[in-house]
Each structure stands twice: as structure tokens, then as C-alpha cells.
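> No sequence on hand, only this structure:
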């Protein structure tokens, strides 16, 4: 008898799983939101707003394993913790050893290929290396090396990341006792199927080419946060077909534009750092709420989240930060769409 996965096809099966998971968007969103809110409030109480960025990336662990049984979710989130943790550690280490933008760009390409292949073969959801690549690039370009206490910040920051990720693992298991989601006796159909090796290698190669193109353009135009361009190149390629990649690229650009408008208000002078930190915490909930249902809308919340997060670490002019994000996402999404067209396959 032909397996259902072959009758429906992988994109259709995954899409069916996504529609099932979308029926209860608020539950995983609450889990992810609390996964950041509680550690972040603890950091605010301790007066360590500068470490919030590590907690934010630790909370990304909670985005994995959506709609799965508690055991499957735990496995996916543990694997995601490893991938994100290596990205944060490697990204933090590069500036410390004096790596310049060209070296960071080359490492970003290598990490995109390796992370994509692993995520596809391990059946992690969400698909694509965006979050781990974004983590790597963010910390690789973070100006911590200019501060005298950069080594101490990096060490304590990694502990904050690990503690937040561990807390999110616990939040993900609350469904075992019927809290923040029903207990599942079976996983959502098709939502954790590993990609066949040849297909995984093909997709990893397309990510590598897209990230290399985006990074090269960003270096040529001297974009400050070349990681935004590199990670943005991965966004359209996460969709399974060329048509959906075009739609995802358009959503990425539109959502970013809306998010930049929101961020422009939040970055106005007069907002105290604590208020910006609270906004970061609040914005995590709608980001996860709409991530699977409407990617463009999710980016409308995610964009101000990351810009506010960066403003708490960098002493940069807000206008420059907004412009850098705009240029980076245009380069990134554009590069991803170009590669999607060049490496186009029939649906």
C-alpha cells in the first residue's frame, strides 16, 4: 500500500500538518512568550538588560516542535538548543579572535549549509537555517569586543542563553500535564518527517549560494550588519515551491517595512532602556502567534523586536540602525529570490 506521504507529496503533507497546528496558535505563542518573559524579567530585576539579547535567542528554542507530542517536541527542542547554542558560541568567539567581515561572511555560508542539511535530515520544524544563521551572524557582528568586559559578558551571556533554553524546554513539556495545550497521543501527520539525503543536500546548496550572494553584496556596499542580509537570504528558500518562495519573499519585504515603521517610533529618544526591554518581551508573543499562519505579519512584530534588542546592546544612531536593517533585508530577500529562480524545480 502506498504511504500517505507519497500520495499527497511532501509539500502537501507538511501544509496539511501546518493547517492543523494553526488551529491553536495561541498555545505555543504563550509558551514561547513566557519562555522569554520570565528569564527576561529576572534579568531586568538584576539590572542586566545588556544580557537580554542572549535570553531572546535562548527563547527561540521554544519555536521548534510546534504541534508535536511532548516527547517529539522535546527531541526537536534539544536538537535546536544544540544548533542555536553552537551558533551563539561560535558567533561570540569570532570577534574575540579578530575575525573581520570577510571571514564572518565565509563562516556564515558554511554554517548555513551545515545547519540546513542537519535541520532537514533531523526533521526539525520550522524548516530552514534562518534562526540559527541569524543567531550566528548577530553575535559575530555584535560590537562586544570594543568593551573591556566583553569576555565576561560573553561567558555570562552563554549561561543566560543556556538557562533560558532549558527553561523553554520545560515550558514545552507542560502539555504532558494538560497545561498550555492538550496532551497528544500521536504527532501531527507529516510535520516531523526527515528530508531524503539528496533533497537535503540540494536545499543546503541553494542556501549556501543565496547566503554567499547576499554576504558578497553586503560586503560590497559596506552594510554594517551583514548578518541581516545573510539571514534574510534564507527566508524565501524555506518555502517548498517557487510560487510560495515568491510569496514568502514579498511577505518578508512587506512585513519588514511595517516593522520598521513600528521600530522607528519605539526607537525615538525618550524611551528608557527598561521600556524597550519590556517591548521586546511583549513582541515575542505575536511573533510566534503569526509565524506559521502569516509570515509577513509575524515580521511586522519580529523586526521591531530585533531592532529594539540591538539598541540595548549597541550605542548606534537609530536612523542608521533602521536604514541598515532596510538595506540588509532588501539584499537578503532579493538574493534568496534570485537563487530560487536560478535553482528552480518543478513543484
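That came through, no problem. All values derive from a computational prediction rather than experimental measurement.

> CA atoms for contacts and neighbours, from now on please.
Will do.

> which helices and strands does the helix or strand residue 326 falls within pack with?
Taking DSSP states H and E as the definition, one finds residue 326 inside helix 318-342. Contacting helix 318-342 under the criterion 3 or more CA pairs under 8 Å, 6 or more residues apart in numbering; DSSP states H and E are the following elements: helix 197-220, helix 226-232, helix 234-237, helix 242-266, helix 295-311.

> so which of the ones you listed comes closest to residue 127?
When the helices and strands packed on helix 318-342 are compared by CA to CA, helix 234-237 sits nearest residue 127, at 9.5 Å.

> what's next to the helix holding residue 326, contact-wise?
206-207, 209-211, 213-214, 217-218, 223-237, 242, 245-246, 249, 252-253, 256-257, 260, 263-264, 267-268, 307, 311 (CA atoms under 8 Å, 6 or more residues apart in numbering).

> okay, the angle between it and helix 197-220?
Going by axes from the mean of the first three to the mean of the last three CA atoms, to 10 degrees, helix 318-342 is angled at 140 degrees with respect to helix 197-220.

> Alongside the first one, take a look at this:
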């Protein structure tokens, strides 16, 4: 408990964070500036999710980063396109059917993306960004034809890949960073376990979020799978608790930023600044970084599809808490299952049972 409190209140060592933070923020700023100048800020989510490509492969060698960012960019572009297609389809469905469809597809995407990211060795691990992309776009009113969503996301992702090629030249490297070129070999069972953990946590959180009557059930889904990216059960539970604390504080930041009238260009500036600050601190203190991640996500929603501020902030806190509870429940259930399997195997193996996928404490296990 003391260690958890210390990690909540302390910053980890700096790793030349300002260089990747600047690269990632620039990869978001340029597409948003283009949309602002062309009067198409309703496409901001397409560009923003494509720009998440830049978050992958921090500190890695140029060739490895290029390959992995191309892979991540293709994954995110596919998720944005799928979300846009779901939004179009949802126009012909009743609201409950549309909500359940988005929940189900989001859960499947979370599982598939987590297994894919694990198999390909992408960093950061997990499926927060793919789930966020497909669910947020699907939940918003259609802002453009599906091909436009694809083109904007792909263009934004391509820009970030290009900026990634310049990162090493600009000094984005760190001797202590994990730059292994070869991804670990995972068995089908381990990948299936990863899929199951993420799909289950996402689905459970989504059902609870939907049952709560709150407007954004996918926020609960994201909170549930975010904690699964931490290595080991203890740190997973800790990350869930830190996410609730950080989100609550981040909502205060958001309330301040939205407490006075803002022009669209001002929101764009805030989004870019918040992206930079989030990347500066996300590897050093997760809860502290949520002071910037939370308003970043909410301002992106406001750019593309403005919402009443009060209900928006309330829903963010409550759905994050719902998701954290669901995610922690899945982690604890997995621990009990492993213990039960170990007891059953004890007569033959001396009580050892190897956890796999998201249930493992290995750093590579998302």
C-alpha cells in the first residue's frame, strides 16, 4: 500500500521525454490545423485517432519504428473506418440496438487488437487506442462518408510515420529503453488468453456502463482495459485505482478549461498542448498524466461533437469508476482461475501453473 501511494505521488526518471512529446504533439497539431483552416473540425476525431500512430515505438531505432508505426497506423485507420461504417449503419437502427452493436464490436476489437499488438511487439501494449477509435467514432453522429474517415485517418497516420523517421535524428533515443527488434514468440494459447481478457473486461464494463444509463459506455470499456496493460496483477489493480484518481483530477482541469467561452482555434491549441504534456509524463506517473489525458480526450469530443459540459464531466468520472471496477474484477477472477488450476495440477506438476497473456506478470504481456 505504501509503494502504491509513493508511485501515485512521485515522478519516475526523465527519459528525454520532450523530444517524443514534441514529435507526437506535432503529428496531432498539423492535421488539426489543416481541418481548422478548411472549416472541417467535425473530422477532428478521424485525424486525432490517426495521429495516435505517433505514440507507438517511442525511443526505438528508426527502421524498427517505421515498420511498427506503419503497422499501428494501419490498425488505427482500420478502426476509424470501422467506426465510421458503424455510425452510418446506426442511423437505420433503433438507439438500443445501435448501443449494443457498438458495445459488442468494441469488445471484439479490444480483444483482437490486444492480441495483435502482443504478437507484433508493439509498444505501448494493450488496446486502448484501437478501442477508443472504433467506439468513439461509432458513437458520434456520422460526420462524413466512410471514405473520408479512412482518408483523414490514413493521412494523419502517414504524417506521424514520416515524423517518426526524423525522431532518431532529432535525438529521440535512450540507452535504457527496450529496443528489442524481435518480438517475443507467443503461443496460440497465450494470444487467446490476451484476447479473452481484453474482450471480457471490455464487454463487462460496457454492459455495466450501458445499464447505468450514462451517455458514453465506451468510456467504461476503455477504463477497464487500460489497467490490463500493466505488468502483473498488483500493478494492474493499482493502475485501475490510479486511473480513477487521475481522471477525477483531470475532470477538474477540464472544467476549468471549459468554464469560459472558447473559439475552435483555442480548443485546438489546448488539445495540442495537452497532448504534449500527456506524453511528457505518461511514462513517469500515470495518474499525473491523466490530468492532461482526460481533458485531451474530452476536448477532442467537444471539437467534433459538442456536448453539455456538466453531464459530460459527470459521465467521465462515473464511467471510469465503473470500468475500473470491471477491469479489476476480471484481473482478480483470472488470479483465482490460475490458483484453482495450480491446485488441480499439483499432484502431477508440484503445483506449478504458467499464467499466459494478460494474466502474466511479464512486462511484454500488455
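Received the coordinates, thanks. Values in this document were obtained by computation on a predicted structure and should not be read as measured data.

> Buried only: go through the contacts of helix 318-342 of structure 1 for me.
Buried by 16 or more other CA atoms under 10 Å: 206-207, 209-211, 213-214, 217-218, 223-237, 242, 245-246, 249, 252-253, 256-257, 260, 263-264, 267, 307, 311, out of the contacts of helix 318-342 of structure 1.

> So which bit of structure 1 is stretch 70-77 of structure 2 matched to?
Counting by TM-score structural alignment, stretch 70-77 of structure 2 lines up with residues 78-85 of structure 1.

> from the chain's centre, how far out does the matching stretch sit?
Offset of stretch 78-85 of structure 1 from its chain centre (CA atoms, centre = their mean, to the nearest Å): 12 Å.

> Now it: buried residues?
Neighbour counts using 16+ other CA under 10 Å place 78, 79, 80, 81, 83, 84, 85 of stretch 78-85 of structure 1 among the buried residues.

> how big is the offset of it relative to structure 2?
Following the fit onto structure 2, the mean deviation recorded for stretch 78-85 of structure 1 is 0.9 Å by mean CA distance after the TM-score superposition for structure 1.

> What are the contacting residues of that stretch?
By CA under 8 Å, 6+ apart, stretch 78-85 of structure 1 touches 57-58, 61, 64, 115, 124, 131-132, 135-136, 161-162, 165, 169.

> For the equivalent of residue 139 of structure 1 over in structure 2, give me its contacts.
Under the alignment (TM-score structural alignment), residue 139 of structure 1 maps onto residue 137 of structure 2. Contacts for residue 137 of structure 2 (CA under 8 Å, 6+ apart) come out as 45, 46, 80, 83, 84, 87.

> 7 Å instead?
Residues in contact with residue 137 of structure 2 (CA atoms under 7 Å, 6 or more residues apart in numbering) are 80, 83, 84, 87.

> Now do the helix or strand harbouring the last one: distance to the chain's middle.
Yep, that's residue 87 of structure 2 we're talking about. Take DSSP H and E as the rule and residue 87 of structure 2 turns out to sit in helix 62-90. Averaging C-alpha positions (CA atoms, centre = their mean) puts helix 62-90 of structure 2 13 Å from its chain's average.

> And that helix, what's buried?
62, 65-66, 68-88, 90.

> One more: stretch 133-145 of structure 1?
Buried residues in stretch 133-145 of structure 1, counted by 16+ other CA under 10 Å: 133, 134, 135, 136, 137, 138, 139, 140, 141, 142, 144, 145.

> Need the residues that contact the one helix or strand residue 157 of structure 1 maps to.
Element membership for residue 157 of structure 1, per DSSP H and E: helix 150-172. If you take CA under 7 Å, 6+ apart as the criterion, helix 150-172 of structure 1 is touched by 31, 35, 39, 51, 54-55, 57-59, 61-62, 70, 73-74, 77, 81, 92, 144.

> hmm, 6 Å instead?
Residues outside helix 150-172 of structure 1 that contact it (CA atoms under 6 Å, 6 or more residues apart in numbering): 31, 35, 51, 54, 55, 58, 59, 61, 62, 144.

> Aligned counterpart of the fifth one in structure 2, please.
When structure 2 is aligned by TM-score structural alignment, residue 55 of structure 1 is paired with residue 47.

> same check, this time on residue 119 of structure 1
By TM-score structural alignment, residue 119 of structure 1 lines up with residue 117.

> Excluding chain neighbours, give the residue nearest to that match in space.
Counting by CA to CA, 6 or more residues apart in numbering, residue 125 is the residue found nearest to residue 117 of structure 2 once chain neighbours are left out, at 6.1 Å.

> what about that neighbour, how many neighbours?
24 (other CA atoms under 10 Å).

> For it, give its distance to residue 194 of structure 2.
Per CA to CA, to the nearest Å, residue 125 of structure 2 is found 11 Å from residue 194 of structure 2.

> Check residue 225 of structure 2 too.
As judged by CA to CA, residue 225 of structure 2 and residue 194 of structure 2 stand 11 Å apart.

> for residue 187 of structure 2, same thing?
Per CA to CA, residue 187 of structure 2 is found 11 Å from residue 194 of structure 2.

> how about residue 130 of structure 1, what's its partner in structure 2?
In structure 2, residue 130 of structure 1 lines up with residue 128, judged by TM-score structural alignment.

> picking up where we left off before, neighbour-wise, which of residue 187 and residue 194 of structure 2 wins?
Remark: of residue 187 of structure 2 and residue 194, residue 194 carries more neighbours, 29 against 12, as counted by other CA under 10 Å.

> which residue in structure 1 lines up with that one?
Residue 194 of structure 2 maps onto residue 203 in structure 1 when the alignment is built from TM-score structural alignment.

> cool, and residue 265 of structure 2?
Correspondence of residue 265 of structure 2 to structure 1, assessed by TM-score structural alignment: residue 274.

> List the buried residues of the helix or strand containing that match.
Assigned by DSSP H and E, residue 274 of structure 1 belongs to helix 273-291. In terms of neighbour count (16+ other CA under 10 Å), helix 273-291 of structure 1 has its buried residues at 276-277, 279-291.

> I'd like to check the angle between it and helix 242-266, please.
Angle between the axes of helix 273-291 of structure 1 and helix 242-266 is 160 degrees (criterion: the same axes, to 10 degrees).
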